[in-house]
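Asks: one predicted model, sequence on top.
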Amino acid sequence: MFIDNSRAAVQDWDAVAHYLAGQGMTFDREREIRQFASGIANLNYLVSLDGKSAVFRRPPDNDAPPGAYDFARQYKILSRLGKCLPTIPLGLAYCDDPSVIGVPFLISEFRQGLAISRELPVQLAAVDDIGGKLGALIVDALAQLHRIDPAEAGLADLGKAEGFIARQIHGWHKRASRVMSGESMRKVERLRDWLVAHQPAERPGTLVHLDFKLDNVLVDTDSLSVQGIVDWEMATIGDPCYDLMLMLVVWGEPNDSPVYTQQCCMPCRAPGWWTRRQALQAYQRQTGIQMSEAQVKFYWLLAMLRNVGALAQLIALYQRQPMPNASTLDMPTVLATTLDHAVDLTVRPLDW
């Protein structure tokens, strides 16, 4: 859960405490502060604010790509959505003054729970049909989010639904073009062109998380209930089918091809783990949103374009500034195989 204190990134906690005191809040400097092990780029710490456990979150020290680490947006979401959806940790404080510690930071409620990734935690290994239960849990949580009226949550101005998919296509192409070149970039352009030619009709917009997976969901291992949903900085108003497919592209199945295994972030070998089709069908039942097979393929390939662009950005980031808590995943290999597979799928049926 935490990294060793000897490897923790040092922060100016006295400056943080002074700033929060000016906002009428008490930051406990006597309590031990621990850095969470999770997170690829952002730095997250367990702290104490006004006598309660809280999470301090800040971006790394580097030249971030445009739009990255939008903490103002994340705080807006947490401070409003957290009031109407109990699984959202409430935003408590936000600082955009770079004179305090050099970067923005935010503080939110701490929620006790387990973030589950590819390996099933030992405390859940004996639970009957644990894979099916976890699959149902995360699909239900995503469907619940998509059923919320953005206006009722005070977030109607969070984004613009019109043109959302077109912006995703061209936005991820543009991001890739900043850090990719040669034959790889030509493949990205082929994928972009296919997506432009096959874009479906626009759907009504909903709140979308854009990184919804089990390691961003805090699970109570006794009740198997969602205690918190985290990492909201990319959230906006957009197409819920795209949000679903971003989850399914890292879903994983026991007999997946290597290209999908590389992207898997879920415990897909847990007994009873749902197939992607089961997850898709459950989501459609709960939301009433239906997709044709052609639309499923479109959103799948758009999700793969997004993964290609995100991986390319991370590779470039780590080349400029290696990080001690960076992922050990062979990202260049994953990038190359994902891109090749996505381009191949433009001329053949979806393979799941």
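Replies: That came in fine, so what should we check first? Source: prediction; values computed, not measured.

Asks: switch to C-alpha atoms for all contacts and neighbour counts from now on
Replies: Noted.

Asks: tell me where the stretch 101-250 of the chain has helices.
Replies: If DSSP state H, counting those that start in this stretch is used as the criterion, the helices of the stretch 101-250 of the chain fall at 130-146, 164-179, 182-197, 240-248.

Asks: put this next to the first one:
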Amino acid sequence: MSVLDEASEVREGETLDLERVDQYLKQVLPDLEGSVSVKQFPGGASNLTYLLQYHNRDLILRRPPFGNIAKSAHDMIRESNIMQSLRPVYPYVPSVMAQCTDHDVMGCDFYVMERFVGIIPRKEMPKEVALNEEDTRRLCLNVIDKLVELHQVDYKAAGLEGIGKGGGYVKRQIDGWSDRYTKAITEDATSFETVIAWLKEKMPEDVGTCIIHNDYRFDNVVLNPDNPFDIIGVLDWEMATLGDPLMDLGNTLAYWVQADDDPQFQFMRRQPTHLKGMLTREEVVDYYLGKSGLELATFDFYEIYGLFRLAAIIQQIYNRYYHGYTKDERFSGFVHAAKYLEQRCLKLIENSEL
């Protein structure tokens, strides 16, 4: 098994018109040589990511999912513009090579970026990357450090004042995700009424405004294959904006399944945060606060928000599957995952001192 992140065959219903894509790319990137082949990366349940291989270069193509999607969602041009502005001050962002708004090519906006050849820590670390407990902790801290570093970027100097509204972010997120969840409910889904009411009652003021990734996870970082402690890339900037840094951390911890979590949460794990040496969620919060200089009595609100937001994303994806807009069988059980996350939120609310 290769340690590098590999693409595989394109999934049913997600094929590209390769001839049109090839014609377009050779117009904007005339140095491309030979015919093109395409594969698809397995990760992700939102935007689709493809590997385009020419004789002299590999490229990554990102496009929205197929089927009906919200007008404001999956904005490829916004994502690629953010990446281009952010890369000079946060060098882990891939270089954008082309962006296309001509729907005659693919029926949607898309962009093409450079490929970072490396290791992406997905559900399991590659067996060839043998990390002991101390090594694992070192990797874990390096990943958190890159989030802290992002939050410390001077977004005004980077020309990114326009990517979000900034202040009032907490309230906008609670109101927005509550509305999106409600609109995505299917007949077999749960309501989240108690959780939504609690979040609206307990929401704090913003602790600050910075660039936030909004989907920062182990499987969105790329490790140097020659030195797995070296993070060479951070991917998936679709939801990046200006907002509250602790809300960003709450989003990250929604995916942080640790070794002592219950079997249902373990089943949802998609990154190697269960390994010996990985920080617990509580340790992540303490480490982040220490590095960022922020002080906080309890992280309960942000943890519950992160889980609710994840449930809303999952339910939105399931809604597309439920109504037949995607045939991807990975999504068939997502409604059960959302129901589990509601129970997890309710348990945290029951034990919270807020």
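Replies: Noted; the coordinates are in hand. These figures come from a predicted structure and were not determined experimentally.

Asks: just the helices of the stretch 101-250 of structure 1: most buried one?
Replies: helix 240-248 (a mean of 24; mean count of other CA atoms under 10 Å).

Asks: quick one: that helix aligns where in structure 2?
Replies: Residues 245-253 of structure 2 are matched to helix 240-248 of structure 1 when aligned by TM-score structural alignment.

Asks: so how far does that stretch sit from its counterpart in structure 1?
Replies: With mean CA distance after the TM-score superposition for structure 1, stretch 245-253 of structure 2 departs from structure 1 by a mean of 0.9 Å once superposed.

Asks: repeat that for stretch 300-318 of structure 2.
Replies: Mean deviation for stretch 300-318 of structure 2: 0.9 Å (mean CA distance after the TM-score superposition for structure 1).

Asks: that stretch aligns to what range in structure 1?
Replies: Counting by TM-score structural alignment, stretch 300-318 of structure 2 pairs with residues 297-315 of structure 1.

Asks: buried ones in that stretch?
Replies: For stretch 297-315 of structure 1, the neighbour count (16 or more other CA atoms under 10 Å) marks 297-309, 311-315 as buried.

Asks: give me the aligned partner of residue 171 of structure 1 over in structure 2.
Replies: So, by TM-score structural alignment, residue 171 of structure 1 is matched to residue 176.

Asks: how far away is its match from residue 309 of structure 2?
Replies: 10 Å (CA to CA, to the nearest Å).

Asks: can you check residue 345 of structure 2 too?
Replies: 11 Å.

Asks: one more: residue 191 of structure 2?
Replies: Relative to residue 309 of structure 2, and taking CA to CA, residue 191 of structure 2 is found at 13 Å.

Asks: go on, residue 266 of structure 2?
Replies: 19 Å.

Asks: kindly report the same for residue 320 of structure 2.
Replies: For residue 320 of structure 2, the distance to residue 309 of structure 2 - CA to CA - is 17 Å.

Asks: and what of residue 230 of structure 2?
Replies: 30 Å.

Asks: kindly report the same for residue 55 of structure 2.
Replies: Distance from residue 55 of structure 2 to residue 309 of structure 2, by CA to CA: 42 Å.

Asks: for residue 333 of structure 2, same thing?
Replies: 18 Å.

Asks: contacts for stretch 320-337 of structure 1 next, please.
Replies: 7, 37, 40-41, 62, 184, 259, 262-263, 308, 311-312, 315 (CA atoms under 8 Å, 6 or more residues apart in numbering).

Asks: would you map the strands across the stretch 201-350 of structure 1?
Replies: 206-208, 217-220, 225-229, 236-238 (DSSP state E, counting those that start in this stretch).

Asks: closest one to residue 197 of structure 1 among these?
Replies: With CA to CA, the closest approach to residue 197 of structure 1 among the strands of the stretch 201-350 of structure 1 belongs to strand 236-238: 19.8 Å.

Asks: perfect, that will be all.
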